[in-house]
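1. Prediction below, plus the sequence it came from.
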Amino acid sequence: MSETRATTDAASRPEPFHLHLPDEVLADLRQRLERTRYLPPTDVGRPAGLGGPRLKELVDSWLAFDWRAEEARLAGYEQFAATVRGHRIHFVRVRPARSAERVVPLLLLHGWPSAFTEYLPLADALAALAADDLAFDIVVPSLPGFVFSELPEGPLTRAAIAEDLHELMTVVLGFDRYGAFGGDIGGAAAGWLGALHPEAIVGLQLIHPPFPADDSPQDDREAAYLDALAEYDEEDGGYSAMMGTRPDTIAAALADSPAGLLAWIADKWDDWADGGLAAVEPADLFRVATLYWATGTIATSFRQYFDWSFNEPRAAVAAPTALLLSREPWLEGFPRSLAERAVTDLRSVEVAGAGGHFMALEEPERTAEAVRGFFAGLAD
């Protein structure tokens, strides 16, 4: 019996989801922000994180953020929730606004620290590019443990996320084949889709490359890149070490202090966006922070770090795959040979002209052109 048929009984029809945060939650958030205690200014001659006066500027801007206006804007998107493999998954659907000869169902997959809202600008840009020859039926899920989607039972591995996504697309929504675009956690889960269910995948386009199960260097270029990557991780990896070993300890603080939550998220946005926080609209950051705060899901967003050791080696990705590499320091000098050992049908490797970890948000129109170009060149 196939995986899809075996899990049909555990899936549900999608039900409309109406996003509305209670008044008391927003009032409590405001009160806590207004009572924030800030670190005194320090100058130790090297980066120490995001706090003090810079954090106060962000908190003051968050206090001015009009969530109800944002909520009204988000109400313009079709949102749903469905039971998938025994737990709830929330998603947005952006259907084609016009008929086309070819319609590709397309998953847009976010990472951390983010939410489904990161991919709505890209969904809009793709909808605007719809033409007689090609359009997309877009599904933007909240990944398990993020905002309105529940964690599954058992470890939250990349394979588990992939199976959730596959069931969502094939059983809940009834698509025979579909594509995916994304990065970070979502991109890694997409890689697992291409390994576990290649027959169902039209194509994958990833902003972060899959690595082969055996990523030991095969030549000098790979060795130099992997050494540089290890050095970067040593400098950047404090957040990851904490979330991977003692997630509940830091989550207890972040779940009680919205300013602390904002600092934890904004620190990584500043590191990973192409141009830092200046490259994104403040509202984009406050939208994500408000959703994490109101849903109390910062701790569950850490689970995929804490459960990392449960991930098994992934087989080679067999679906047609293109890499549109984000402009992040850790990808500088990435050797194509690593991707060639991870993907059996690698169509292209290119560095994006602009856009970092949050490329879909930072450069939606440019990214939409690249997505359309890739999928236009694939057969159904």
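-> That came in fine, so what should we check first?
2. switch to C-alpha atoms for all contacts and neighbour counts from now on
-> Will do.
3. what's the neighbour count on T249?
-> 12 (other CA atoms under 10 Å).
4. ok, now R303?
-> With other CA under 10 Å as criterion, R303 counts 21.
5. same deal with L173?
-> For L173, using other CA under 10 Å, the count is 16.
6. so who does it touch?
-> P14 (CA atoms under 8 Å, 6 or more residues apart in numbering).
7. Could you report the separation of it from R314?
-> 26 Å (CA to CA, to the nearest Å).
8. Would you map the strands across the stretch 251-380 of the chain?
-> Per DSSP state E, counting those that start in this stretch, the stretch 251-380 of the chain carries strands over the ranges 321-325, 346-351.
9. what's in contact with the first one?
-> Surrounding strand 321-325, the residues in contact under the criterion CA under 8 Å, 6+ apart are 203-209, 331, 343, 345-352, 374.
10. for the longest one, same thing?
-> Residues lying outside strand 346-351 but in contact with it, judged by CA under 8 Å, 6+ apart, are 320-327, 336, 339-340.
11. ditto for stretch 8-16
-> So stretch 8-16 is contacted by 78-86, 167, 171-173 (CA under 8 Å, 6+ apart).
12. Comparison target, given below:
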Amino acid sequence: MALLNSLKHSDLSRRSLLLGSAAAGISAALFPRTSEAADVVAAASGEIRPFKVEVSDAALADLRRRLAETRWPDGETVMDRSQGVQPERLKELVRYWQSSHDWRKAESRLNSFPQFLTNIDGLDIHFIHVRSRHENALPLIMTHGWPGSVFELLNVIGPLTDPMAHGGRAEDAFHLVIPSIPGFGFSGKPPATGWNPQRIAAAWDVLMKRLNYDRYVSQGGDWGAIISDALGRQAPDGLLAIHVNRVERATTFPSDAAQALKNGGPAPDNLSQDEKVVFDEARDFLNNGFGYAAIMSTRPETIGYGIADSPVGLAAWLYDKIADWVYTRGDPEQALGKDAILDNITLYWLTNTGPSSGRIYWENVMSGAALAAVKVPVAVTVFPGEVYKPPRHWLSKAYPKLIYYNRTSKGGHFAAWEEPELFCQEIREGFRSLRS
């Protein structure tokens, strides 16, 4: 690509992220700046700046100090996870975090991929961009969710961009763009309201066209799926299709079942036995597992104070939902491993994006956007550990151009993170008809 080739050979200095410790010991993301005027010029020109992660030793020392000084709560009064994260599991994770987890290894892994910043609509957007060596590769923008990050998607970069090195075919190749959602990771934190999924989707189209991709596809799970849906409803020129591995219940639930769910009643009699299972799982989730979203949809700032000040508080907040949503329910270490979990949590801590990432829930509610049908072709993969697993015929209203639907035998909400090989197979199959 001409734009990226010019970047490789330009004399643009490499801007680094410095995560330092302030006087109060709180790490903050600081960019070396030349002047405010230069920043305005960069934003107006759509400049793409190379980016490297460089966390200070002071920030890591501050983290270890805070971990050592944790004041732990009393133990739960039950013998299961019904009151939340169990102290024994979290204490073991924190012991490992303090003594054995190596952020420098995670940092090096991130820096092994080409990373960039670009300003869209006044906000810096961080993204990984890996071009396939196969020139006919299909451009794909992939979006993470909460409580995840770009770390969710790193294991699929190789297989998707270089399929021949991973048992695939050249015609299965993708050029990958993996952005951090505003308020997450190394993207900017919106200073004002309005960065809802619709606005983010529009920014993703700007990003892809800024990279000279005039034809592309989009993929996502969790918030990445909601953003991909929004992009599909906007249907900008060049968007060929979307793939999601998380389906929005509000747009796909049958109307009578949705009313019964709202009223707290049983599943309607006209549902099949399999459909009643889906209904019951949705009802259980709303009754017992949706509190986190209710808090962030209404009071993201209130929860933000604790998770900005305490790394263990942040870890518990994120770990609880990771544990709930992996295929190995309650045992995310088995599905992902301690290091992967802590890479992700540490990223939230070092960038202090626990509070800012939660605001997308508030923004989504405040936007009040009408959820019309997606206008472009859609591919859907349902993983068995997902919270909501709709049958194919429930999707016709939201996705009238459904081109692919499959239910896998393993994998959960964090499909790319948990089952990268299977996830890559689904992406290839979901978009295969577009290549003919």
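-> That came through, no problem. The model shown is predicted, which means the values in this text are computed figures rather than measured ones.
13. With adjacent residues omitted, what lies nearest to L229 of the first structure?
-> On the basis of CA to CA, 6 or more residues apart in numbering, the spatially nearest residue to L229 of the first structure that is not a chain neighbour turns out to be W330, at 5.7 Å.
14. For the one you found, which residues are in contact?
-> For W330 of the first structure, the contact set (CA under 8 Å, 6+ apart) comprises 228-229, 232.
15. how about T351 of the second structure, what's its match in the first structure?
-> Matched across to the first structure, T351 of the second structure falls on T295, judged by TM-score structural alignment.
16. next one: stretch 51-70 of the first structure to chain centre, how far?
-> 23 Å (CA atoms, centre = their mean, to the nearest Å).
17. what's in contact with that stretch?
-> 30, 33-34, 38-41, 259, 262-263, 282-283, 286-287.
18. Ranking by neighbours, what's the top pick from these?
-> Highest neighbour count within these, by other CA under 10 Å: A259, with 26 neighbours.
19. per the alignment, it corresponds to what in the second structure?
-> Under the pairing rule here (TM-score structural alignment), the equivalent of A259 of the first structure within the second structure is V312.
20. for G355 of the first structure, same thing?
-> Per TM-score structural alignment, G355 of the first structure is aligned with G411.
21. is it true that that match touches P420?
-> No. G411 of the second structure is beyond contact range of P420, at 9.3 Å (criterion: CA atoms under 8 Å).
22. the more surrounded of those two?
-> Counted by other CA under 10 Å, G411 of the second structure and P420 do not tie: G411 has more neighbours, with 24 against 20.
23. What residues does the more buried one make contact with?
-> 326-327, 383-386, 418-419.
24. switch to 10 Å and redo it
-> 325-328, 335, 382-386, 417-420, 422-423 (CA atoms under 10 Å, 6 or more residues apart in numbering).
25. if we go to the first structure, which of these are intact?
-> When you map the contacts of G411 of the second structure onto the first structure and apply both residues aligned by TM-score structural alignment, their matches' CA atoms under 10 Å, the shared contacts are 325-328, 335, 382-385, 417-420, 422-423.
26. Which one of those is nearest to A29 of the second structure?
-> W417 (26.0 Å; CA to CA).
27. Not including adjacent chain positions, what is the nearest residue to the closest one?
-> E152 (4.8 Å).
28. Three-state assignment for that neighbour, please.
-> helix (DSSP: H, G, I helix; E, B strand; the rest coil).
29. Now do the same for it: its match in the first structure.
-> Under TM-score structural alignment, E152 of the second structure pairs with E118 in the first structure.
30. Okay, that match and P335 of the first structure: tell me how far apart.
-> When E118 of the first structure is compared with P335 of the first structure (using CA to CA), they lie 28 Å apart.
31. who are the neighbours in contact with the counterpart of Q83 of the second structure in the first structure?
-> Aligned counterpart of Q83 of the second structure in the first structure: A48 (TM-score structural alignment). A48 of the first structure sits next to T42 when contact means CA under 10 Å, 6+ apart.
32. at 6 Å instead, please
-> Not one residue lies near A48 of the first structure by CA atoms under 6 Å, 6 or more residues apart in numbering.
33. for R169 of the second structure, same thing?
-> P163.
34. Now do it against L138 of the second structure, distance only.
-> Taken as CA to CA, the span from R169 of the second structure to L138 of the second structure is 13 Å.
35. what does D229 of the second structure give?
-> In terms of CA to CA, D229 of the second structure sits 19 Å off from L138 of the second structure.
36. do L123 of the second structure as well
-> In terms of CA to CA, L123 of the second structure sits 27 Å off from L138 of the second structure.
37. now swap in I181 of the second structure and tell me
-> 22 Å.
38. And W317 of the second structure, by the same measure?
-> 37 Å.
39. Neighbour count: these two, which is higher?
-> Comparing W317 of the second structure with L138 by other CA under 10 Å, the one with more neighbours is L138, at 23 against 20.
40. Trace that one over to the first structure, please.
-> With TM-score structural alignment as the criterion, L138 of the second structure matches V104.
41. just F113 of the second structure next, same as before
-> Aligned partner of F113 of the second structure by TM-score structural alignment: Y77.
42. and that match, how many neighbours does it have?
-> Quick note: Y77 of the first structure (other CA under 10 Å) scores 14 neighbours.
43. Skipping adjacent residues, who's closest to it in space?
-> Y77 of the first structure sits nearest to V92 (CA to CA, 6+ apart), 6.7 Å away.
44. for the residue lying closest to T408 of the second structure once chain neighbours are set aside, what are its contacts?
-> Leaving aside its chain neighbours, T408 of the second structure sits nearest to F383 (5.3 Å; criterion: CA to CA, 6+ apart). If a contact means CA under 6 Å, 6+ apart, then F383 of the second structure has 407-408, 411-412 as its contacts.
45. try it again with 10 Å
-> 245-246, 327, 389, 406-415, 419, 423.
46. next one: Y232 of the first structure
-> 226, 329-330.
47. Also P163 of the second structure?
-> Counted by CA under 10 Å, 6+ apart, P163 of the second structure has contacts 132, 134, 157, 169-174, 424, 428.
48. and what of L18 of the second structure?
-> Residues in contact with L18 of the second structure (CA under 10 Å, 6+ apart) are 27-32, 52-56, 59.
49. one more time with 7 Å
-> Applying CA atoms under 7 Å, 6 or more residues apart in numbering to L18 of the second structure gives the contacts 29-31, 54-56.
50. how long is stretch 390-397 of the second structure from one end to the other?
-> 13 Å.
51. Please apply the same query to stretch 243-262 of the first structure.
-> Terminal-residue distance, stretch 243-262 of the first structure (CA to CA): 16 Å.
52. Could you list the buried residues of that stretch?
-> Of the residues in stretch 243-262 of the first structure, 243-244, 247-248, 250-251, 254-255, 257-262 count as buried by neighbour count, 16 or more other CA atoms under 10 Å.
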